[in-house]
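> coords please:
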Amino acid sequence: MNEFTHIRMIMGFILSLSVAQLLRGVAKLIVHPTRSRPYWVHLMWVVYIFLAIIYFWWWEYRLHELTQWTFLSYVGVIFYIVLYYLLCSLLFPEDLSDYEGFKDYYYARRPWFFSILATTFLMDVVDTMIKGSIYFKNLGPEYPIRIGIHIVLCLLAVKWRNERYHAGLVFVLLGYNISWIARHYFVE
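Below is the predicted model:
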C-alpha cells in the first residue's frame, strides 16, 4: 500500500462521517419536522457544506500526484478534513433541547461555525501549497483574493447576528462556489 492509498482511506472515513452527519440531520428534519423547527438559512448552509465536501473530495484527487509525503503534510490534510466534520456536527448537533429551534441554535453557535469555516479557507491554502507551486499558479490570481474575501466574510459573520447578512452570505458563497467549480472543473 502506498502512502496516498493509506491517506485516501483515512480521508474517506472522515468525509463519510461528515456526509452521514448531514444526511442524518436532514432525514431527522423530514421524519420529525415538528421536533426542531427548521430554519431556511441553516438549511442553505447545509447545502453549502455538502457541496464543499463533494468539491473537497474531488480536488483531493490531485494528491495522488504528490511524490513525497511528509508527516506534516499528512497531518495538514487530516486536520483539514476534521474541520469539515466539525462543521457538519455543528450544523446538526445530537440535541437541540437548549434551543427553540434551528434558528436559535444557528445564531447561538455562529461564532464556532464561522470560525471553523474561516479556518477551512486557511487550510485550503496549506492544502494547495502541498499540491505544489504549479497547482497554486494554475488557480490564478483570483484564488488568493477569493480566500481572503471568504475569511473576512466569515469573521464578519462571527460578529454580526443580522439575519439579512447571514442569508445574503450563504447565497453569495454558494453561488460563487458553484461558479468557481464550473469555471475550473467543467472545462476541458
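> going by C-alpha atoms from here, please, whenever you check contacts or count neighbours.
OK.
> show me where the protein has helices.
3-31, 40-59, 71-91, 102-130, 133-138, 142-159, 163-185 (DSSP state H).
> which other helices and strands contact the third one?
When contacts are defined as 3 or more CA pairs under 8 Å, 6 or more residues apart in numbering; DSSP states H and E, helix 71-91 sits against helix 3-31, helix 40-59, helix 102-130.
> got these as JSON lines, with mean neighbour count and distance to Phe71 columns?
Below are the helices and strands packed on helix 71-91 laid out as JSON lines (neighbours: other CA atoms under 10 Å; distance: least, CA to CA, whole Å):
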{"stretch": "helix 3-31", "mean neighbour count": "15", "distance to Phe71": "11"}
{"stretch": "helix 40-59", "mean neighbour count": "17", "distance to Phe71": "20"}
{"stretch": "helix 102-130", "mean neighbour count": "18", "distance to Phe71": "12"}
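> ok, which of those comes nearest Tyr74?
Tyr74 lies closest to helix 3-31 among those, at 7.3 Å (CA to CA).
> let's see this one next to it:
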Amino acid sequence: MDPDVSAELFPHVRIVMGTVIGLAITRLLMTIAGIIQHPHRGKVSALHMLWIGSLLLELVLFWWWEFALHRMQIWNFGIVLFILTYAITLFLIAALLSPDSVSEYKGYEDFFLKRRHWFFGLLGATFVLDTIDTLIKGQAHWSRFDWSYFGQVPVGLALCIFAWRHADRRLHLGIVAVHITYQLFLIFRFFTTIS
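All right, here's what the predicted structure looks like:
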C-alpha cells in the first residue's frame, strides 16, 4: 500500500473504532446514571459496579494503546476487520454489564452471575486479541513488553475459566480486584506515555 494512503487510512480506522468504543462507554455510563436516577429499580451490587469500573478503564486503555497503530506502514482489510472485532468484543462485554432490564433477576449481581459464561468467554477472548494486536503493531512495539505483560494471557484465561465454572461471589470479587490491580500496574508500567 502507498505510504500516503496508509497514513490517510489510520484516521478512518480510528474514527470507526472510536465510535464502537464510545458506544460501549456510553452504555456503561447510562447504566451508572440509571442506577443513580432509580436506585431501587435493580439491586445495586459492588461486584457489578467494580466490573463496570474495570471495563471503563479497559475501554480507555484500548483507545489509548491503539494510537500505536499510527506507525503502521501496511494496512489491509484483515487488520481493519481485526481491530473492529476487538472493539466490538469490548462493546459486547459492556452490553453484558448494562442490561436493558434486570426485572427478571434479583438485581445486577444476579444478572451478572447468571450471564457470567458470556462475560468471561468474551473477556477471555480479549486476552488473546490483545496478544494478536501487539503482534500487528510490529517488533518495536512487541519488544517494549516483558513477562509481566505477556503473563496476563495464561493467568487471565485461567481466571476466566475458573470464574466461568463457579458462581461464588467472593471468588468473583477477588477476580475483579486482581483485574483492576493488574490494569493499574499496566498503566504505570507501560502505558503512561505513547512511544
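> about what we covered before: I'd like the helices and strands packed on helix 71-91 of the first structure as CSV, with distance to Arg146 of the first structure appended.
Putting these into CSV (distance: least, CA to CA, whole Å) gives the following:
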stretch, distance to Arg146 of the first structure
helix 3-31, 24
helix 40-59, 15
helix 102-130, 9
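> right, and these - which one's nearest Ile147 of the first structure?
Closest to Ile147 of the first structure of those, according to CA to CA: helix 102-130, at 6.0 Å.
> thinking again about what came up before, nearest to Glu65 of the first structure, of the helices of the first structure?
Nearest to Glu65 of the first structure among those is helix 3-31 (9.1 Å), distances taken as CA to CA.
> mean shift of that closest one relative to the second structure?
Mean deviation of helix 3-31 of the first structure relative to the second structure after superposition (mean CA distance after the TM-score superposition for the first structure): 0.5 Å.
> matching residues in the second structure for that helix?
Under TM-score structural alignment, helix 3-31 of the first structure corresponds to residues 9-37 of the second structure.
> between the two ends of stretch 88-107 of the second structure, what distance do you get?
End-to-end distance for stretch 88-107 of the second structure: 26 Å, by CA to CA, to the nearest Å.
> can you check which part of the first structure that stretch sits on?
Residues 82-101 of the first structure are the counterpart of stretch 88-107 of the second structure, counting by TM-score structural alignment.
> what sits up against that stretch?
Stretch 82-101 of the first structure is contacted by residues 14-15, 17-19, 21-22, 25, 36-39, 42, 45-46, 49, 53, 102, 105-106, 109, 113, 116-117, 119-120 when judged by CA atoms under 8 Å, 6 or more residues apart in numbering.
> stretch 180-188 of the first structure now?
The contact list for stretch 180-188 of the first structure, computed with CA under 8 Å, 6+ apart, reads Tyr55.
> would you mind measuring from Phe92 of the first structure to Ile14 of the first structure?
16 Å.
> that should have said Val187 of the first structure, apologies.
Computed as CA to CA, the Val187 of the first structure to Ile14 of the first structure distance reads 29 Å.
> what do you get for Ala157 of the first structure?
Applying CA to CA, the value for Ala157 of the first structure to Ile14 of the first structure is 26 Å.
> got it, and His64 of the first structure?
According to CA to CA, His64 of the first structure stands 18 Å off from Ile14 of the first structure.
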